[in-house]
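Enquirer: Okay, here's the prediction I keep looking at, along with the sequence it came from:
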Amino acid sequence: MAASKPPATVRRTLDMPDLRALETFVAVCDASSMVLAAERLGLSQSAVSQAIKSLEEDLELQLLDREVRPARPTHAGRVLHEAAARLLSQARATMDHVRATARQELAQIRLGCVDSFAATVGPPLIRAMSGKARQIQMWSGLTPTLTEQMLSRELDMVICTETSVQDPRVAQRLLFSESWVAVYPRDHPLPPPGAPRDLAASAGHLPLIRYSQRSVTGQQIDRYLRHLGVQAPRCYEFDATDPLLSLVASGLGWALSTPLCLWQSRHHLDAVRVVALPPSRLSQRHFFLLAREGEWAGLDDEVARVTREVIRHDTAPSIRRCLPALPETTLSCPDETPP
């Protein structure tokens, strides 16, 4: 068997042009001087000379005739000068187009929100953002679906209640928090104010009406009940607040919910009693804004700021007027450190 031949040395080819080197070469040709070209480009004369030399090595052609003073482009240099000038013009036009398109896209937001947020904070948020974004497209749904849509770039930003997103490019910032509250039928007897409150005992014979396990809210409430040691059989479960609250209003059970969820279905509030719960480690749910770092030129910061303003000056006061027995801390925004 014949011995195999060693692999031939592969000559490095110029797969893609070095635009900076081409810009340097065009500047030298236009200025008819390496010194003037270096001044115009803000480079040293040696950097300019090295860029021209690298181009000649890549092309295996002499581009400048250095025997004359000042150096003049050879025939190959004249061909390259003409082609490079066109290429650089196209490259600049491409960059301008990308910048213009990006600025236009920054004025359009595909915002995904959990249902309770979209139905309550969503309208005033859109009104407040109307002068900052040309168009806001709002999706609503469950947190797991929304986060998947963001990671697949179907959504630009997401406002959700809990997330396990591990992508380091996605920033997660706390917007506001709200505490769980117990909801009973209007005529259901409760212990007098100030008496120790036991959820199971307060409910009496009423079954617990739950948010489903498909929703993050349902999973969080189940953790909270386990934390309190409350065991309640699974009877009725819903993804949304409206059917859940309608059963409570009809006297068919009791539920745990939040001020924002109740505000979403406030047409039922006259038929229920809402009771604040003692604070504990798992007594709150938190809302977060998810957005990719560095892609929104501060528009994500503006969404966060406006959301907190809407909560403080619109949503929270409206809920307190309707449910004055709830403490102010039931719906609250974090303290913001000034920039």
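Expert: It's in.

Enquirer: can we go C-alpha only for contacts and neighbour counts from here?
Expert: Will do.

Enquirer: list the buried ones in the biggest helix by length in the chain?
Expert: Longest among the helix segments of the chain by residue count, using DSSP state H, is helix 75-106. Residues 77-78, 80-81, 84-85, 87-88, 106 are the ones in helix 75-106 that count as buried (16 or more other Cα atoms under 10 Å).

Enquirer: cool, stretch 162-172 as well?
Expert: 162-163, 170-172.

Enquirer: One more: stretch 24-41?
Expert: 24-29, 32-35, 37-38.

Enquirer: Include distance to A47 when you put the residues you listed into a markdown table, please.
Expert: A markdown table is the format used below for these (distance: Cα to Cα, whole Å):
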| residue | distance to A47 |
| --- | --- |
| T24 | 9 |
| F25 | 11 |
| V26 | 14 |
| A27 | 13 |
| V28 | 12 |
| C29 | 16 |
| S32 | 16 |
| S33 | 14 |
| M34 | 10 |
| V35 | 11 |
| A37 | 11 |
| A38 | 8 |
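
Enquirer: Comparison target, given below:
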Amino acid sequence: MDEHRSLHDLLSLRELEIFVAFGETGSISAASRRSGISQSAASQLIQRLEHRMCLTLLDRSARPLRLTLDGHDVMRRAENLLTEAKQFVNRFDEVGLSRSVFLRMGVVETLCLPFIPKLVEALGNRLDRLSVMVGSSNMQREAFLERRIDVMIMSDSMDDLDELKRHLVAEEPFILIVPRGRVVNDIADLRSLAAELPMIRFGHRSAARLNIDAQLKRTKVPIIRDIEIDTPHAVIGMVAAGLGWTITTPLSARSSWQDPEDVELLPFPGAQFRRKLYLATRRNELGNLPEELARHTKNILREHYLSGIAEKQQWLASEIRIPE
């Protein structure tokens, strides 16, 4: 290869981005959706990269397509190169405190209102545009990997994802919510309640749901009947109507209850188990914006969630930890 050719002739970051998107998603169509271009354009860019490098990167005889040995090597090196390129850009084009941004964000369903309006209010002129996806941690993970969102607020630390920057924004206990007047002092009482009324479940794909199911199994509370509902407000409404009981967290309940006097919020009668909420972004991206978002998030949780809980359930507010 001619050593006098320009770097522009030897390397295209856009082609590398599309190629890495293919390697991470496993398909040309998913890579094109992530990158906001047509499938044919994505395919052409990968072919141009192969021509530029004089390598075959995709095994086109396989169904589905897969990386060749050279493809795996280029994938690994391209990921490092793209990270370095982003660090370079961020150093000279950092998202400073006075600069407005386009923010693509994922938020867990139970932290929707009043969180989103209060965050928009706190950011003020910092936002040129805001896109919010409300969904489970699993949904956010998928969107994050496909680069459809840049910031996540979720209950899964996602320790298996490299280059993820996490900010712990809250830690809270799981609690029992039962119809008004019901008393649950111990696991035996909970077993009796579960035998009498169905458990009202929310978030079949959520990390919290897995945590709850595991705790019920450990404490040997059999769920004979259950009802699954996709909206947290409806879950609390079913309990308030005396039609079942549920397990959730204080912050989730605070965003869902119409009138906390309609239900009983009780400590889980067995060993306490807790949920952590994280704000996460890709490491070395978005400049100082992640720290700003984490700060606003914690302030909103203190002022508009924790204070409301403290007014009605002081014992519960004392169990919630929001880092400084």
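Expert: Noted; the coordinates are in hand. Predicted, not measured: the structure shown is a model, and the values here were computed from it.

Enquirer: How close are the two chains, by TM-score?
Expert: The TM-score (TM-score structural alignment, normalised by the length of structure 2) is 0.66; 242 aligned residues with a Cα RMSD of 3.0 Å.

Enquirer: picking up where we left off before, between the buried residues of stretch 162-172 of structure 1, which is nearest L290 of structure 1?
Expert: For the buried residues of stretch 162-172 of structure 1, the closest approach to L290 of structure 1 (Cα to Cα) belongs to Q172, at 4.8 Å.

Enquirer: Surely that closest one is in a strand?
Expert: Yes. Assessed with DSSP: H, G, I helix; E, B strand; the rest coil, Q172 of structure 1 lies in a strand.

Enquirer: Tell me which residue of structure 2 lines up with it.
Expert: The alignment partner of Q172 of structure 1 in structure 2, by TM-score structural alignment, is R166.

Enquirer: list the contacts for its match?
Expert: 157, 278-281 (Cα atoms under 8 Å, 6 or more residues apart in numbering).

Enquirer: let's see 7 Å
Expert: Counting by Cα atoms under 7 Å, 6 or more residues apart in numbering, R166 of structure 2 touches 278-281.

Enquirer: hmm, back to that, which two of the buried residues of stretch 24-41 of structure 1 have the greatest separation?
Expert: Top of the distance list for those (Cα to Cα): V26 and V35, 13.4 Å.

Enquirer: how deep is A30 of structure 2 tucked in, by neighbour count?
Expert: A30 of structure 2: 17 surrounding residues under other Cα atoms under 10 Å.

Enquirer: element containing it, please.
Expert: Under the criterion of DSSP states H and E, A30 of structure 2 resides in helix 28-35.

Enquirer: how close does the spatially most central residue of structure 1 sit to Q166 of structure 1?
Expert: Compute the mean C-alpha point of structure 1, and by Cα atoms, centre = their mean the closest residue is A291, 1.7 Å away. Taking Cα to Cα, to the nearest Å as the measure, A291 of structure 1 and Q166 of structure 1 are separated by 13 Å.

Enquirer: Then W254 of structure 1?
Expert: Counting by Cα to Cα - W254 of structure 1 and Q166 of structure 1 are separated by 36 Å.

Enquirer: Out of the contacts of R166 of structure 2, the closest to F144 of structure 2 would be?
Expert: T281 (8.8 Å).

Enquirer: Can you tell me what the closest one aligns to in structure 1?
Expert: That one, T281 of structure 2, aligns with A291 by TM-score structural alignment.

Enquirer: Run through the residues that contact the nearest residue to that match once chain neighbours are set aside.
Expert: Spatial nearest neighbour of A291 of structure 1, excluding adjacent residues (Cα to Cα, 6 or more residues apart in numbering): M157 at 4.9 Å. Counting by Cα under 7 Å, 6+ apart, M157 of structure 1 makes contact with 110-112, 150, 290-291.

Enquirer: Closest to S49 of structure 1 out of the buried residues of helix 75-106 of structure 1?
Expert: G77 (14.5 Å).

Enquirer: Need the counterpart of the closest one in structure 2.
Expert: By TM-score structural alignment, G77 of structure 1 lines up with nothing in structure 2.

Enquirer: Would you agree G77 of structure 1 is in contact with L64?
Expert: Yes. Under the criterion of Cα atoms under 7 Å, G77 of structure 1 makes contact with L64 at 6.3 Å.

Enquirer: which residues touch T217 of structure 1?
Expert: Neighbours of T217 of structure 1 in contact, by Cα under 7 Å, 6+ apart: Y211.

Enquirer: element containing the aligned partner of it in structure 2, please.
Expert: Mapped onto structure 2 by TM-score structural alignment, T217 of structure 1 lines up with A208. A208 of structure 2 belongs to helix 207-218 when assigned by DSSP H and E.

Enquirer: cool, I109 of structure 1 as well?
Expert: Residue-wise, I109 of structure 1 maps onto strand 108-114 under DSSP H and E.

Enquirer: next helix or strand past that strand?
Expert: Next along from strand 108-114 of structure 1, by DSSP H and E: helix 115-120.

Enquirer: In structure 2, what range does that next one match?
Expert: Residues 109-114 of structure 2 are where helix 115-120 of structure 1 lands when matched by TM-score structural alignment.

Enquirer: Quick one: the helices in structure 1, in order.
Expert: Using DSSP H, helices in structure 1 cover 19-31, 34-41, 45-59, 75-106, 115-120, 122-129, 143-151, 199-203, 216-228, 241-249, 259-264, 299-310, 316-322.

Enquirer: What's the separation between the match of Q172 of structure 1 and V108 of structure 2?
Expert: R166 of structure 2 is 15 Å from V108 of structure 2, by Cα to Cα.

Enquirer: Find me whatever residue is spatially closest to the one in structure 1 that sits across from P260 of structure 2 in the alignment, sequence neighbours aside.
Expert: Matched by TM-score structural alignment, P260 of structure 2 corresponds to L269 in structure 1. Once flanking residues are discounted, L269 of structure 1 sits nearest to L262: 7.5 Å by Cα to Cα, 6+ apart.

Enquirer: so how far is E237 of structure 1 from that neighbour?
Expert: Taking Cα to Cα, one finds L262 of structure 1 at 16 Å from E237 of structure 1.

Enquirer: which of the two has more neighbours?
Expert: L262 (22 against 16).

Enquirer: L190 of structure 1 is in contact with S202, isn't it?
Expert: Yes. At 5.9 Å, L190 of structure 1 counts as touching S202 under the criterion of Cα under 7 Å.

Enquirer: Quick check: closest non-adjacent residue to whatever residue of structure 2 lines up with A240 of structure 1.
Expert: Matched by TM-score structural alignment, A240 of structure 1 corresponds to T231 in structure 2. Here the nearest residue to T231 of structure 2 in space, its sequence neighbours aside, is F202; by Cα to Cα, 6+ apart that works out to 6.9 Å.
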